[in-house]
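A.B. asks: sequence isn't available, so here's the structure alone:
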């Protein structure tokens, strides 16, 4: 597909990385059009073939098709998330329904489905490898769950629903970004800065400078900006103002109002489920996960909800008592929780975030993540400055194996900016596979840490450090992938299994063996004092009632939205409120992600699936125990099994089998409660 378009030409860059220095927004739409046309022709040739269906001329041909479209799409959508602008957002809105229509044309193609189904029905006679059998099964499942074989009228409506949902999802995400861009809390006076550390003040000054407000200080709606402010600011009025803005993103009348979008999406998802033979969208979505049923998800959430509420009630009473001792005649509200919780943590554990951050340099935590991977899996990281990147803040590392072979390219984009969507995520510009030769991955981690002033080190909090390890765990899942077929490469696994490699990786950060080496003072180079390290680790379970309640409430609201058999006349905010009232949501805690900005569910892939973080946490807590039981958190034998059955295996086997192969048994939920420090209570009292 040689042309004057850099997206379609051969990429003669190091590691064949995207040539960002040559790509302009004007290149994307022509590249999409050309790549779509090519993919349509490839699929048509597979569907219309007169040869007897075989794994090679159907499944492998499908896997080998659409490569130009994959390359254009991954490049475009990664920029649309991490460094967007008005031009890219317009293209994103245009392309969402077009790409959805294209997928529907493939998965609702009768001729193609017949060929896939013919192979599936005689799969036991095809002498397939286990991976090939898995790929065939996944293709057949994808066709059936998309409506393959349904009557024409049903397929037509399913395609319409998918197209509309794609548009709504794109708009939902762009509305959140627009709200985040448009709001800032300007701190005009010294009094406005009361309670903030020097590092926080410097970060607020940098945020102001980036927004053309040099000389002022600004708090943004990035979690790495607003949460530290809520923890530190002594100005209760400003805490309330920042908190209310934070939790009301997407909930304002006007162009960025996400409430009607939520109602329409829930209704469309319910209709799609009914057309495919399921009572609810949750039943449809969970049928293809480890959990399988809404009842299984509800059971897991119920198991932690009661002890979490009990713990949170005790935590709130402690905060109320602290406020009284300090002479603050207030009732603890949601915008107070983080402030008094941080004060109580200082009192109980002699910990101050301002004391901890100087030891948590971003560069050193990156090194810690890399070193952990080296000790577990033998891979090493060398920074490269010759790889084109899409923003000056992006860094690139070549990853090599213990024997010096190229494993992949890892990109890190760590700082918040107005052009970047909030949150943290892992994605890829290219996935590992062997079908088209030895294709090595290009993996990207995106975060939103506050950028320090020029010449100053980036200092992050412990939660930020966990986020970095979490996303790097996803990154390793992509980098270490060792499969033949693209469909099962890397993170292409069940939604409630995909968080296992990332959440498991977080455990190593909190081990003294890691922190004692990499938590060093940014000025003196001295390691974190042993006493401070001990206090930091002792406080790991502090405030876990709050953390578990805010997460579990979000998961329950997500589930209840998608258990609606229909959603005519749905008022999303009232529905959210009713669910929270029913489960007994503590008054001073707010969902971690309220409905109007719940991007995981309404612009991501976690609809009816936000529970999966907790489901995977059962696995990760149990999996880390496998290392603990050996007495060595880097035990080579256990690490080899972890790599072989989890990190490198992609989706080439059923996730239940993958975990059993690693652990030798199913996971035990008790490890989760132990990890969170939640005591068992009478679960019958849980109003779930």
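C.D. replies: Arrived safely, thanks for sending. All of these numbers come straight from a predicted model, not from anything done at the bench.
A.B. asks: alpha carbons only for contacts and neighbour counts from here, please
C.D. replies: OK.
A.B. asks: how about residue 69, what does it touch?
C.D. replies: 32, 35-36, 39 (CA atoms under 8 Å, 6 or more residues apart in numbering).
A.B. asks: just checking, which of those belong to strands?
C.D. replies: Among those, no member falls in strands (DSSP state E).
A.B. asks: looking at this protein, which strand is longest?
C.D. replies: The chain, longest strand under DSSP E: strand 406-415.
A.B. asks: which residues touch that strand?
C.D. replies: Contacts of strand 406-415 (CA under 8 Å, 6+ apart): 15, 379, 393-401, 440-451, 475, 479-480.
A.B. asks: try stretch 636-647
C.D. replies: In contact with stretch 636-647 (CA under 8 Å, 6+ apart) are residues 376-377, 476-478, 480-481, 490, 501, 626-627, 649, 658-659, 661-662.
A.B. asks: may I see the ChimeraX selection of the buried members of these?
C.D. replies: Filtering the contacts of stretch 636-647 down to the buried ones (16 or more other CA atoms under 10 Å) takes a single ChimeraX command:
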select :376,377,476,477,478,480,481,490,501,626,627,649,658,659,661,662
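A.B. asks: next up, a structure to set beside the first:
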């Protein structure tokens, strides 16, 4: 097969031209796969020249010619990479995935000599040693400390031999992470379950409509399918009366990346763990977890384990009690089988209906996607004074993508917000926030371009997409990350928006979830998609009463995943030569109920194996939850969930400060004290169980 012709001319390659679009947004309608490699070539060359100029500057190092110059470098590379990685994750094709293999390796080869440049590090270290006498602003001091830490932790101070080996490790890890991601996408694209009429027992109309839309997306118009997207699998497991099909779907879902085929991720995991362990030891740390956590709020593996174990015990006790109640329900119904993992969600729904007279199917007609987007925007308006207006003139990467302009309280442009909400085969699973451009004020007032990518099920035949309560919460979660990027108000790009510790980055997103489930918000925006009637008060009360139901299960599937992640990165890599045996051993050690699976089994754990951002860091969601549960209490104590004074502190100290302030100091500035640890257990309804234990 002939290679696509590479377009190198800066006058014809849209990635190398100035973007004459609204707000200088990427011209996705002009960008083709063959544009990327030439653009990356140019970007790597430009960045290398900029770094060489800083490194070889004959003038003595100062903040402007070293740190500020570093902040200004690599603009083209950031611009090209942001567009490329958006397409890799949100709308890939075979050509893009092939390019990704090459780019991931080239990216590692580009950054290694920069991050391990001894002369450049010498200039940074000199400034760091003399930082007290440089007359820096607090943000500049923070930037200097973060820059020094980043270079030091990348191996800039190592011997030449160790640097060579570290570079080899980084290159191989980049390839392995890309391969892991491609394998997972491959398994998800290859599998679906077609639903004939007899296969639809118990399924609500909204799920069947979504299954038809998913089939149409795959060129199977007129049929209905379940895919391996979580937003397809979980509703099916909750509602399907066909136990045999629940088992089939569940087993396919948890087997992603673990099928002994070309997409198998077991060998990849073993290699990743060995290389991470070696890199940590080169840098002087006993384990990768020790290395990773030193630069976090938690600081040590022991602190992480302490938090997880504190939550694990009451969560497991609650889950086991629920399991016994579900088994009794099966017996009452005349079932002569033992509750299995593929039964849990189905019988949990029945139990919730019995205890709280509520199930998800009852509320979904009131949670139309458009209404929940409007609710997320309205909460931001009431809290921060920002407004949103949809724009039809901004180019997008897929027809389903929508764009809004966010304006500040003063009515001036502040950001563009892209929402890409529906599942499709070209998109990896999950939900995430990212950016095409970060906010900064170093060279003019640069407004950010912020993305939310989700995998909700599309409504059939042009009908509305109806969200489950979990989906609605996910929408608010990702929009909370989005606000963190859009409200950012810092000078330097490296400190912009979500450029904070991983165990702090989930605070703005998880905190925002609280507004989604408040009566004040639901009464206004939860309206029936057909009748436009508001959510009936009795259904609202039942929904609120049922919120803490099944929290034992949800906490167990999360904490077990976080503990396995921690063990992968604290034990010797040789202990995980057999990934399945390691997983089994660790779950036995903590007493994992056999009826519950990990939220992410190792072979599909993209958080920790497609890159190292969450490696030894999956616990971060729970660390942040201690803060978010406590932080929302500030609004409750004020007696108004939109209290202007509390909202102003939230804006100034959390959402707009990016990484310019130490996270502990930022939290205490907002709350007036450190977080109260029991807030997490209280939010999950596990405090009484914890006290009893």
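C.D. replies: Cool, got the structure. Given the structure is predicted, the values throughout are model-derived calculations rather than measurements.
A.B. asks: in TSV, list the contacts of residue 69 of structure 1 along with neighbour count and distance to residue 210 of structure 1.
C.D. replies: Formatted as TSV, these follow (neighbours: other CA atoms under 10 Å; distance: CA to CA, whole Å):
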residue	neighbour count	distance to residue 210 of structure 1
32	23	33
35	23	37
36	20	38
39	20	42
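A.B. asks: hey, where'd the strands end up in the stretch 51-200 of structure 1?
C.D. replies: Along the stretch 51-200 of structure 1, counting by DSSP state E, counting those that start in this stretch, strands occupy 185-187.
A.B. asks: residues touching the corresponding residue of structure 2 for residue 538 of structure 1, list them.
C.D. replies: Alignment note (TM-score structural alignment): residue 538 of structure 1 maps to residue 545 of structure 2. Applying CA under 8 Å, 6+ apart to residue 545 of structure 2 gives the contacts residue 356.
A.B. asks: quick one on the thing from earlier: check the contacts of residue 69 of structure 1 against residue 358 of structure 1 and report the nearest one.
C.D. replies: residue 32 (46.3 Å; CA to CA).
A.B. asks: make sure the closest one is actually in contact with residue 72.
C.D. replies: Yes. Using CA atoms under 8 Å, residue 32 of structure 1 makes contact with residue 72 at a distance of 6.5 Å.
A.B. asks: give me the neighbour count for residue 110 of structure 2.
C.D. replies: The number of residues packed near residue 110 of structure 2 is 16, by other CA atoms under 10 Å.
A.B. asks: er, residue 250 of structure 2 actually
C.D. replies: When neighbours are counted by other CA under 10 Å, residue 250 of structure 2 comes out with 19.
A.B. asks: ok, now residue 185 of structure 2?
C.D. replies: Look at residue 185 of structure 2: counted by other CA under 10 Å, it has 23 neighbours.
A.B. asks: now it. Nearest residue, chain neighbours left out?
C.D. replies: residue 428 (5.8 Å; CA to CA, 6 or more residues apart in numbering).
A.B. asks: any idea what the one you found aligns with in structure 1?
C.D. replies: By TM-score structural alignment, residue 428 of structure 2 lines up with residue 421.
A.B. asks: helix/strand/coil for the corresponding residue of structure 2 for residue 588 of structure 1?
C.D. replies: Correspondence of residue 588 of structure 1 to structure 2, assessed by TM-score structural alignment: residue 595. In three-state terms, and counting by DSSP: H, G, I helix; E, B strand; the rest coil, residue 595 of structure 2 is coil.
A.B. asks: contacts only, for residue 595 of structure 2.
C.D. replies: So residue 595 of structure 2 contacts 339-342, 344 (CA under 8 Å, 6+ apart).
A.B. asks: check residue 603 of structure 1 too.
C.D. replies: 169-170, 172-173.
A.B. asks: do residue 384 of structure 2 as well
C.D. replies: Contacts of residue 384 of structure 2 (CA under 8 Å, 6+ apart): 409, 647-648, 651.
A.B. asks: identify, from the contacts of residue 69 of structure 1, the entry nearest to residue 209 of structure 1.
C.D. replies: For those, the nearest to residue 209 of structure 1 is residue 32 (36.7 Å; CA to CA).
A.B. asks: how about the closest one, what's its match in structure 2?
C.D. replies: In structure 2, residue 32 of structure 1 lines up with residue 40, judged by TM-score structural alignment.
A.B. asks: that match and residue 13 of structure 2, how far apart?
C.D. replies: 11 Å (CA to CA, to the nearest Å).
A.B. asks: ok, now residue 405 of structure 2?
C.D. replies: 27 Å.
A.B. asks: ok, residue 634 of structure 2 next?
C.D. replies: Counting by CA to CA, the gap from residue 634 of structure 2 to residue 13 of structure 2 is 51 Å.
A.B. asks: helices - which of the contacts of residue 69 of structure 1 land there?
C.D. replies: Judged by DSSP state H, helices contain the following of those: 32, 35-36, 39.
A.B. asks: who are the contact partners of residue 320 of structure 2?
C.D. replies: residue 593.
A.B. asks: which SSE is it in?
C.D. replies: helix 301-332 (DSSP states H and E).
A.B. asks: once aligned to structure 1, how far is that helix on average?
C.D. replies: In the superposition against structure 1, helix 301-332 of structure 2 averages 0.6 Å from its aligned positions (mean CA distance after the TM-score superposition for structure 1).
A.B. asks: equivalent range in structure 1 for that helix?
C.D. replies: Counting by TM-score structural alignment, helix 301-332 of structure 2 corresponds to residues 294-325.
A.B. asks: my guess is residue 228 of structure 2 meets residue 253, correct?
C.D. replies: Yes. Counting by CA under 8 Å, residue 228 of structure 2 does reach residue 253; the two are 5.8 Å apart.
A.B. asks: out of the two, which sits in the busier spot?
C.D. replies: Ranked by neighbour count (other CA under 10 Å), residue 228 of structure 2 and residue 253 place residue 228 first, with 25 against 21.
A.B. asks: which residue lines up with that one in structure 1?
C.D. replies: In structure 1, residue 228 of structure 2 lands on residue 221 (TM-score structural alignment).
A.B. asks: so how far is residue 597 of structure 1 from its match?
C.D. replies: 12 Å.
A.B. asks: go on, residue 630 of structure 1?
C.D. replies: 43 Å.
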